[in-house]
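1. just to be clear, the model below is a prediction. Sequence and coordinates:
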Amino acid sequence: MTDFLAAEDRALLERHGLGTFDALWARQLDAVDEPNTVRGGWSSVFRLDLEGHGFYLKRQSNYQMRTLHAPFGEPSFAREFRNISRYEKLGIPALKAVFFGQRRVEGEVRAILLTRALDGWDDLDSLLRRWSELSGAQHSAILQACGKLARRLHAARQVHGCFYPKHIFLQATGDGYQAQLIDLEKTRPLLLGQRDRVKDLEPLTRRAPEWGDAQLRELLAAYLGQSLDSALIDGWLTRLTARRSHKEAR
């Protein structure tokens, strides 16, 4: 596979001698967390700052997964990069890729994925931790942004597969919030209609205990494009509650 380098970031990276796979692999940086390890491989994330622009540099070695695209295995970043590219083509708001490449070096499979940092954005998890400090107008704007994001995702016939508060990033705008997604590794096509949609949404509602029935109605009203008193929302609440009870009982 030919390396991908976003045209709008090429000049910046090249000014710092970071326009190639080898240069990005060799750059010494501090990891932002402990590396993930699996079957003798590893995957790690680093923060990279260049001229006021923030990036996350992800490197992995022998960290492979089997997919329909690569039944004998491929770096997990390869799948994530394909999904990032798919989201961009479909117009689903999500993180942006700056560089992707992979190499086989003396039997070792290496991969790099560089993405733009979402500086100035807050993940929903952090907003939920200070939910009581936010105004009612902010609550409504956040719920609407999340609902519309899910609606756009599913309208494009995609399932995120990990629709958790920590993977939804929001930024305040003049008239509300805009939202986008990260962590697209588990994305897949939406094949089973409402069943897939409920399955995708339920983890968000389960991981947001700060939201009561009134807040969930607002979320679903934005998702379904319905008024708050719609009977359609009642049916969705019933399905989400049933799935949540099933998951919590396991």
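-> That came through, no problem. Residues are numbered from 1 along each chain as shown.
2. every contact and neighbour count from this point should use C-alpha atoms.
-> Fine.
3. a strand runs through residue 55, doesn't it?
-> Yes. Under DSSP: H, G, I helix; E, B strand; the rest coil, residue 55 falls within a strand.
4. and it, how many neighbours?
-> Using other C-alpha atoms under 10 Å, residue 55 has 19 other residues around it.
5. and the one 5 residues further on, by the same measure?
-> Residues contacting residue 60 under the criterion other C-alpha under 10 Å number 24.
6. structure two is appended below for comparative analysis:
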Amino acid sequence: MSDFIAPADRDILARHGLDSFDALWTLRLAAVDEPNTNRGGWSSVFRLDLGDAAYYLKRQSNFLSRSVLRPFGEPTFAREFRNIRRYQALGVPALQAAFFGARQVDGEHRAILVSRALDGWRELAGWLDLWRGMAAEQRSAILAAVAGLARRLHHAGQVHGCFYPKHVFLRDTQTGFEACLIDLEKTRPLLLGRRDRVKDLEALVRRADAWGVSEVRELLAGYLERPQNSAEVDDWLARLARRRRDKEGHR
């Protein structure tokens, strides 16, 4: 695969001499956290500020995922990049890729993924920390935005696979909240219908500790586009509770 550079980012990367794989690989930056070494290689994330533009530069070496189609493995960024492009084509709001490239150097699998920083956005987990001090109207607007994002995702035939509060980002606007997704590595097509949809939503709700039953009901009403006291919402509440019990029973 040849290197990808988003047209909107090509000029700014070129002005800073960062429009090539080698330049991005050798650029010295401080990592924003400890490298991930779970897969036998490593993967690191760096903040990249270029004047008025901000990005996150991710580099990895021998950090591979394997599948039936790729039994010998490929960099996890390759799969995430494909999913970013798929979301873009399907109209599902998500992080935007500025650059992607992969190389094999003396048997080492290297990959780079640069995405635009979500400055001005805050992860849902951060909003949940403030939940009890927020006005009811603001809480409802957040629930509506998250419900709309989940509905759009599933209507596009996709399952996120890690639909967690830390992977949902929100931005306050004059007309409400916008929502988008990050961390698309585990995204896959929605193949099992309602079962897949319940799986995504239960993963979100289980980690949203600030939400009670009333908030979950409001979320489901927005997702299903049904009244909060409808039989459909009651049914989905029961399905989420049953999946949660099943998950907890297998611990």
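-> Structure received. Keep in mind the model is a prediction, meaning the values are calculated, not measured.
7. what sits against residue 42 of the first structure?
-> Contact analysis of residue 42 of the first structure by C-alpha atoms under 8 Å, 6 or more residues apart in numbering lists 35-36, 60-63.
8. please list only the buried members of the residues you listed.
-> Neighbour-count burial (16 or more other C-alpha atoms under 10 Å) applied to those gives 60-63.
9. just send those residues back as CSV, with secondary structure too.
-> CSV is the format used below for these (three-state DSSP):
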residue, secondary structure
60, strand
61, strand
62, coil
63, coil
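10. before we move on, which element is residue 243 of the first structure in?
-> helix 231-249 (DSSP states H and E).
11. my bad, should have said residue 109 of the second structure
-> Judged by DSSP H and E, residue 109 of the second structure forms part of strand 108-116.
12. can you give me the strands for the second structure?
-> For the second structure, applying DSSP state E gives strands covering 4-5, 42-50, 53-61, 64-65, 74-75, 97-105, 108-116, 122-123, 158-159, 168-173, 176-181, 188-189.
13. mean offset of the first one relative to the first structure (after superposition)
-> When you say that, I think you mean strand 4-5 of the second structure. With mean C-alpha distance after the TM-score superposition for the first structure, strand 4-5 of the second structure departs from the first structure by a mean of 0.2 Å once superposed.
14. go on, the second one?
-> Superposing on the first structure and averaging over aligned pairs (mean C-alpha distance after the TM-score superposition for the first structure), strand 42-50 of the second structure comes out at 0.4 Å.
15. what residues of that strand count as buried?
-> 42-48.
16. how far does that strand sit from the chain's center?
-> 17 Å (C-alpha atoms, centre = their mean, to the nearest Å).
17. got the angle between that strand and strand 53-61?
-> 160 degrees (axes from the mean of the first three to the mean of the last three C-alpha atoms, to 10 degrees).
18. flag every buried residue along the helix holding residue 243 of the first structure.
-> For helix 231-249 of the first structure, by 16+ other C-alpha under 10 Å, it's 233, 236-237, 239-240, 243-244.
19. and the residue nearest the centre of the first structure, how far from residue 167 of the first structure?
-> Geometric centre of the first structure, nearest residue: residue 182, 1.8 Å, by C-alpha atoms, centre = their mean. Computed as C-alpha to C-alpha, to the nearest Å, the residue 182 of the first structure to residue 167 of the first structure distance reads 5 Å.
20. ok, residue 37 of the first structure next?
-> 21 Å.
21. who has more neighbours, these two?
-> residue 167 (19 against 14).
22. next up, the contacts around that one.
-> Residue 167 of the first structure sits in contact with 123-124, 181-183, where contact means C-alpha under 8 Å, 6+ apart.
23. distance check, it against residue 183 of the first structure.
-> Relative to residue 183 of the first structure, and taking C-alpha to C-alpha, residue 167 of the first structure is found at 6 Å.
24. and the closest residue in space to residue 59 of the first structure that isn't next to it in sequence, how many neighbours?
-> Leaving aside its sequence neighbours, residue 59 of the first structure sits nearest to residue 112 (C-alpha to C-alpha, 6 or more residues apart in numbering; 4.6 Å). Counted with other C-alpha under 10 Å, residues neighbouring residue 112 of the first structure total 27.
25. do residue 66 of the first structure as well
-> Residue 66 of the first structure sits with 13 neighbouring residues when counted by other C-alpha under 10 Å.
26. I figured it hits residue 79, correct?
-> No. In this structure residue 66 of the first structure lies outside contact range of residue 79 using C-alpha atoms under 8 Å: 9.8 Å.
27. contacts for stretch 238-250 of the first structure, please.
-> 198-199, 201-203, 206.
28. list only buried entries from the residues you listed.
-> 199, 201-203, 206.
29. any idea how far the nearest residue to residue 67 of the first structure once chain neighbours are set aside lies from residue 62 of the first structure?
-> Among residues not flanking residue 67 of the first structure along the chain, residue 73 sits closest, at 6.7 Å (C-alpha to C-alpha, 6+ apart). Relative to residue 62 of the first structure, residue 73 of the first structure is positioned 10 Å away (C-alpha to C-alpha).
30. cool, residue 207 of the first structure as well?
-> From residue 207 of the first structure over to residue 62 of the first structure the distance is 32 Å, taken as C-alpha to C-alpha.
31. just give me the neighbour total for residue 196 of the first structure.
-> 18.
32. list the contacts for it?
-> By C-alpha under 8 Å, 6+ apart, the contact set of residue 196 of the first structure is 159, 190.
33. and it, what pairs with it in the second structure?
-> When the second structure is aligned by TM-score structural alignment, residue 196 of the first structure is paired with residue 196.
34. packing partners of the strand holding residue 109 of the second structure?
-> helix 21-26, strand 53-61, strand 74-75, helix 76-90, strand 97-105 (3 or more C-alpha pairs under 8 Å, 6 or more residues apart in numbering; DSSP states H and E).
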